[in-house]
Structure formats: C-alpha cells, structure tokens
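Visitor: please find the sequence and the predicted model below.
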Amino acid sequence: MSLRLGLPVAAAVLAADQASKWWILEVLRLPELRNVPLLALGPAGMDLTMVWNRGVTFGLLAGDTVWHQLALVLLAALIAGFLLRWMARAETRLAAVALGAVVGGAVGNLIDRLRFGAVVDFVDVYAGSWHWYVFNLADAAIVLGVAALVADALFRPKATAKEGA
C-alpha cells in the first residue's frame, strides 16, 4: 500500500522537476540570461538565477572531476534505493507520500548529474541583501518531504499496548 501512495508522488515530483529544468534551459535559456527578476515585494523577492551545483546540499562536497561526479551519482542512487525500501515499509500515509517527494527529488537531481555533471538550480529567494541558496523544484520537494517525515515522527499518535499482553 505504501508504494501505491509514494511512487505516484515520486513520479509527479520527478516529472515536474525535469519539466521545469527543461523550460529553464531550453525555452527561457537562463544560462545565457543568467538572471531574470520574477517577483519583487519591496526589498524581498524571487529571481530566476542560473547556478550549476556541482556539490550536494548547499554546494557541499563540490568538485569537477569525473570520479567526484561518479561518487555523488553512486551516493544518490544508494540513498534513493534506501528511501524506496523505507517507503515500501512506511507505517503511515504521510510517511509514504513524504518519502515519495524525497525520492522524486533525489532522482531528479541524479538525472541532472548524469546528464550535465551538475544539478540545475535556478530559484533565488532573497530579502534585502540576504539570499537563500539557489535551489530547484527537486530540492524543494526533498526539504518538504523531510519536514513531513519529521512531523510524522514527532506527532504520530503513539501505539498503545494491548491489555493483558
């Protein structure tokens, strides 16, 4: 049952992520433009800004060598496999859906690494001179999925022991 909930979420996240990256690269051609203002609310806003992330979260473990990229691809594939196994055993609907979001995002970024040697990041949120790390839809799905997993673990009703057991 958990896979029937999580896998469609993973597929939807993956499709939306790859479609958004195709649009950014092929239609908008953001690498040529570098930056497109999108939304300004006084000193805060959101731009489309092209970044090729050769690392993992927040650019950590970045590197340009082939071996480095292969190591990141292998690590991402192992994590996705672990998450799929966890999804198959998920105890709640929320956990299954959250794991689907994380898996879809992880696979979306894995595809980027295989195609480009880096992840396509393009959403730049800022307030004044402060900018959050540039991210993509896959990253957003991963963060929201992890937040939902934490909420599920913290707020799930505790199972009660049966009387006389």
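Guide: Great, that's in hand. Values in this document were obtained by computation on a predicted structure and should not be read as measured data.
Visitor: from here on, contacts and neighbour counts on C-alpha atoms
Guide: Will do.
Visitor: what packs against the helix or strand containing Ala138?
Guide: Ala138 is located in helix 137-155, with elements delineated by DSSP states H and E. With contacts defined as 3 or more C-alpha pairs under 8 Å, 6 or more residues apart in numbering; DSSP states H and E, the packing partners of helix 137-155 are helix 2-22, helix 93-116.
Visitor: okay, pairing it with this:
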Amino acid sequence: MVYALIFFALLFVDQISKALAYAFDIENITIIPNILSLEKLRNPATGDLNTGMAYGLGSDQPWALPVFIALTCVALLIFLIALVKISKRKRFLRVSLVLIMVGAAGNLIDRIVLGGVRDFIHVSIGDLSLFNYYCNVADVAITVGAIMFILALLFVDDDALFRFHKKKEEQVTENASAELAAGAKEPDNDLGAEISGVGQEHTDKRE
C-alpha cells in the first residue's frame, strides 16, 4: 500500500509539473546559476517534445518512439513482478524499483498521449556537452532509483556484496558466542568450588 502511494504521488508530481511547465511556457528560471534552470525544451520540429529516451538520447531516430514504448512496457512488467517477489524486508531495494517505475510510467504516458516527452529541467555545466541536456521529474526518478538499486545490491541489503557493517555484525556475534560459552563454564567452576569447600569442611570436622 505504501509503495502504491509513493508511486501515484510521484507520478502525479511528474505529470502536473510537465503540464504547468508547458502551459506557462516557462523559460530560464534559474535554480543554480550556470548549472540548473527550469526551461521548456525548444524543438519546433517535434512540437517542443523529446522523442528520444531519458535526457534526450536517441531523439533524432525515427524508430525511437515505438521502440521506447515497447521497451518501457516490458520493463514496467518486469519491475512489477520483481517488486512483488522481493522480500518485504528489503525496503531500500523496493523503493528504488518504485522510483524507476514512476519515471518509466511518467514518460510512457507522454509518449503514448503526445508522441514525445515534455522536458523542462535544463542542466548545463560549462561547455561540456555531456552535461548539457533537458530532463524532467520522471528522468530524475529513474536516475535516483537506479543509484539506489545499485547501492542496495552492493552495500545496503542483508546479502549485499560489500555490506559495510557485515564484519561488525560478525564480530558482535562472535563476542556474544564467546560470552555465552564463558558463562556456561562459570556455574561448573562455582559448583566445583562448592563441592571442594564441602569436602574440606568434612575433613576439618573429622580432624
């Protein structure tokens, strides 16, 4: 239930933010100077829509739209099955899947309804073309979800490959086992001392 609420809440944020950005035709609203701004994608050839995938990749290819729609549908089905099957204890991993699904669903809606994705978040770092692109809330959700997914598999989950506190937990377990073993021996020692004491008392009385 919680994951469903997260999914639909973020999906609503994605869709409403796109609608507002395009309705008000926002342009150059600076968030972080020279790095991040809100600015509607300008591309008259596609109706100001991104016909590629996340961050504008593949937008110039005519085959991109149907392929991305098909791949997104398959991916959503796979992630949904994974979300159902993954242990409820793995909350971090499950949230990462929800975020990826939100992003995929948000952009899928745009592609099916509009024929392209509405981008309005402009990231530009200097003259680096790699860091000069447009995206939206759905793209951000996919990126954050993907990062969380990797972190979950490598560090966060109980069976993570490089779990940070695994060694610490093992040490705590070893210490606890040692204490239990030591505690189990102490009563025997006390009992032996008592028996020795009783035996000594009988010896003293005989003398």
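Guide: Sure thing, it's come through. All values reported here derive from a predicted model rather than from experimental measurement.
Visitor: sorry, back to before: what sits up against the helix holding Ala138 of structure 1?
Guide: 13-14, 16-17, 20, 94-95, 97-106, 108-109 (C-alpha atoms under 8 Å, 6 or more residues apart in numbering).
Visitor: if we use 10 Å, what do you get?
Guide: For helix 137-155 of structure 1, contacts defined as C-alpha atoms under 10 Å, 6 or more residues apart in numbering pick out 10, 13-21, 57, 91-110, 119-123, 156.
Visitor: just the buried members of the residues you listed?
Guide: Burial by neighbour count, judged by 16 or more other C-alpha atoms under 10 Å, picks out 10, 13-18, 20-21, 92-110, 119-123 from the contacts of helix 137-155 of structure 1.
Visitor: quick one: stretch 91-102 of structure 2 to structure 1 mean distance?
Guide: On superposition with structure 1, the mean distance recorded for stretch 91-102 of structure 2 (mean C-alpha distance after the TM-score superposition for structure 1) is 0.8 Å.
Visitor: read off where that stretch ends up in structure 1.
Guide: Counting by TM-score structural alignment, stretch 91-102 of structure 2 lines up with residues 93-104 of structure 1.
Visitor: so how far is Gly104 of structure 1 from Gly146 of structure 1?
Guide: In this structure residue 146 of structure 1 is Val, not Gly. In this structure, Val146 of structure 1 and Gly104 of structure 1 are 12 Å apart, going by C-alpha to C-alpha, to the nearest Å.
Visitor: who touches both of the two?
Guide: Common neighbours of Val146 of structure 1 and Gly104 (C-alpha under 10 Å, 6+ apart) are Ala98.
Visitor: where does the nearest residue to His131 of structure 1 once chain neighbours are set aside land in three-state SS?
Guide: Nearest non-adjacent residue to His131 of structure 1, counting by C-alpha to C-alpha, 6 or more residues apart in numbering: Val125, 5.9 Å away. Secondary structure for Val125 of structure 1, judged by DSSP: H, G, I helix; E, B strand; the rest coil, is strand.
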